[in-house]
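build me a model from this:
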Amino acid sequence: MPVAADLAVLSGPAPRRPGLWRTLRGDVACVQARDPAARFTLEILLTYPGVHAVLAHRLANRLWRSGLRFPARLLSWLARAATNVDIHPGATIGQRLFIDHGAGVVIGETAEIGDDVTLYHGVTLGGTTWSAGKRHPTLRDGVLVGAGAKVLGPVEVGAGARVGANAVVMQDVPPGMTVVGIPGRVVIGKQERRRIDGRIDLDHHLMPDPVGEAISALLDRIAFLETRVAHLQRGEAAAPARCDTCEEQGNR
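You can find the predicted model right below:
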């Protein structure tokens, strides 16, 4: 038996992708688990632009993968005009993506998003090169990206990681870590986060400030040095004045 056949037998059949209807139901149902303001399904379907954008992308992506590129782009453009969310139809999006508020979100063509990912308004998953091929980020399962954050280039954000509001990420992020700042820096590990009945932690604004902490440490050091200098100056002022004439007479 050929080697390829052996590998196929060992790996088993490829996992089946969920049907479109099941995927759409998951996109709507996940909102109630992540948005305290969500009340019932009809309200979500009618009033959540992030949900509208994801549902339109599911259809546009199917057209794109079927070779109907122009209808796919036209549908994504109409969805952008209606929702202010720009998702390229070629982007790969997993199950139960939630785009909260939706305004200003941009997802590029080669971006890959895993399951149970949450994006807030103003998020950009963008590219940094004109070259063809993979040029947009990959977000693994369970990633949360805060409002206004930018993840740029073919970087990978590991499963369960969080990107703080307004951070700019241009390097890979290990799984479970939290990144803040410009450029993004890892500041919190998964074990340090709060857990709320198994639901995601929405306190993405409660982030440490590594730059502010560094400045605070420098200010403390400057205050310490100023105190030392003042102490030395007082000591010199209290010392008896030196008399050169008396020292010369004593040497005679």
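
CA atoms for contacts and neighbours, from now on please.
Will do.

and the residue lying closest to Gly189 once chain neighbours are set aside, what is it in contact with?
Nearest non-adjacent residue to Gly189, counting by Cα to Cα, 6 or more residues apart in numbering: Met177, 4.6 Å away. By Cα atoms under 8 Å, 6 or more residues apart in numbering, Met177 lies in contact with 158, 160-162, 186-190.

how about the helices in the protein?
Assigned by DSSP state H, the chain shows helices spanning 3-11, 20-34, 41-47, 49-65, 69-83, 210-238, 244-251.

next, the second sequence, to be compared with the first:
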Amino acid sequence: MFQRLREDINSVFARDPAARNFLEVLTNYPGLHALLLHRLAHWLWQRQLKWLARTLSTFSRWLTGIEIHPGARIGRRFFIDHGMGVVIGETAEVGDDVTLYQGVTLGGTSWHKGKRHPTLEDGVIVGAGAKILGPFTVGAGAKVGSNAVVTKEVPAGATVVGIPGKIVKRADPDAAEALEVDPERREAMRRKFGFDAYGVSEDMPDPVARSIQAMLDHMHAVDERIERMCGTLRKLDASYREGKLPELRDEDFADILSDVDACCGPTSSGAGSEHDRDQGGPDRPRGNG
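Below is the predicted model:
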């Protein structure tokens, strides 16, 4: 018993730099209080003293702001940092060395009895406000970003962010390096399109931001290739127009503009003016009047 208590307190020192001494952790950490009371409530629950177990868990919620159902199974060195608003459902299973921050919910999506809450394997870290909902497994060493909503299984070691939760996969090498993108031109293209990756750091990237960045990198690579092709064409054919597009002539659109004039009134283009001259001048009245 005392060995488990020492383990739990040492886990606080290992994961919270604000912890200063043994007495402070034992008396002022609600996450530790909730864990100790849950261990007692779970012991009562397993011995079919369920009313007493639920009463103890309710008292723990009043005391700490953390609600852990006495039926939940929690491993060793479990740490809840700050803890207010944490909810852990009846059939949830939590492995060793798991860390939860405030506002985390390990909930269910069904009213049917049986397994309906998630399983967190060893070493999982869940950020503040995240919701993990359903009877699936979050693999060992996975990380769930703050405020993410996860409703599907998460493989070991993955990072999940966003609503709904998306697995972040880091390309190796970086997409820009694979496309030989000049970092300065990449940044110029970002500014041109007004894209700043939502201010997300590389430590916790947004999958949508990364997708947009990959599209910009691809556009940059295509632009580079078109420039090379144009340079080659200029060498092969001196008459090749350097960076100029063919001009649009009014006579090519005379018929279309005539139809537009008949339907919507005179246009201001050259072809429209020529059409007006054919009909008797731009000042000639139209319609039945």
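
quick revisit: the residue nearest to Gly189 of the first structure corresponds to which position in the second structure?
Matched by TM-score structural alignment, Met177 of the first structure corresponds to Ala158 in the second structure.

that match and Val138 of the second structure, how far apart?
Plainly put, Ala158 of the second structure is 9 Å away from Val138 of the second structure if you go by Cα to Cα, to the nearest Å.

same deal with Gln213 of the second structure?
28 Å.

who's more crowded, the two?
Val138 (26 against 20; other Cα atoms under 10 Å).

and the most centrally placed residue in the first structure, what does it touch?
Computing the C-alpha centroid of the first structure and ranking residues by Cα atoms, centre = their mean puts Val163 first, at 2.8 Å. Shown in contact with Val163 of the first structure (Cα under 8 Å, 6+ apart): 144-146, 149, 169, 178-180.

counterpart of it over in the second structure?
Aligning on TM-score structural alignment places Val163 of the first structure opposite Val144 in the second structure.

equivalent analysis for Leu45 of the first structure, please.
The alignment partner of Leu45 of the first structure in the second structure, by TM-score structural alignment, is Leu26.

try Arg34 of the first structure
If you follow Arg34 of the first structure across to the second structure using TM-score structural alignment, you land on Arg15.

residues near the counterpart of Val143 of the first structure in the second structure, how many?
Structural alignment (TM-score structural alignment) places Val143 of the first structure against Val124 in the second structure. Burial of Val124 of the second structure is recorded as 23 neighbouring residues (other Cα under 10 Å).

Val124 of the second structure contacts Gly141, doesn't it?
Yes - the criterion here is Cα atoms under 8 Å, and Val124 of the second structure meets it with Gly141 at 4.8 Å.

how about Ile9 of the second structure, nearest residue that isn't a chain neighbour?
Val25 (6.8 Å).

what's the neighbour count on the one you found?
20.

just Arg277 of the second structure next, same as before
Applying other Cα under 10 Å, we find 13 residues neighbouring Arg277 of the second structure.

residues in the first structure aligned with the host helix or strand of it?
For Arg277 of the second structure, the host element (DSSP states H and E) is helix 270-278. Per TM-score structural alignment, helix 270-278 of the second structure has no counterpart in the first structure.

got the buried residues for that helix?
271-276 (16 or more other Cα atoms under 10 Å).

same question, stretch 153-165 of the second structure
Taking 16+ other Cα under 10 Å as the criterion, stretch 153-165 of the second structure shows 154, 156, 158-162, 165 as buried.

what separates the match of Arg34 of the first structure from Leu106 of the second structure, distance-wise?
Following Cα to Cα, the distance that separates Arg15 of the second structure from Leu106 of the second structure is 21 Å.

and what of Leu32 of the second structure?
18 Å.

what do you get for Leu233 of the second structure?
Computed as Cα to Cα, the Leu233 of the second structure to Leu106 of the second structure distance reads 62 Å.

try Ile88 of the second structure
Noted for Ile88 of the second structure: a distance of 5 Å to Leu106 of the second structure, by Cα to Cα.

with Pro135 of the second structure instead?
Relative to Leu106 of the second structure, and taking Cα to Cα, Pro135 of the second structure is found at 10 Å.

now do the shared contacts for those two.
117-118.

with neighbour numbers in mind, choose between these two.
Using other Cα under 10 Å as the criterion, Pro135 of the second structure and Leu106 rank with Leu106 on top: 26 against 23.

quick check: Trp45 of the second structure touching Pro70?
Yes - using Cα under 8 Å, Trp45 of the second structure is in contact with Pro70, at 6.2 Å.

more neighbours: which of those two?
Pro70 (29 against 19).

how about the more buried one, what's its partner in the first structure?
In the first structure, Pro70 of the second structure lands on Pro89 (TM-score structural alignment).

look at the residue nearest to its match when sequence neighbours are not counted and say how many residues are nearby.
Leaving aside its chain neighbours, Pro89 of the first structure sits nearest to Asn61 (4.7 Å; criterion: Cα to Cα, 6+ apart). Residues within reach of Asn61 of the first structure, counting by other Cα under 10 Å, total 24.
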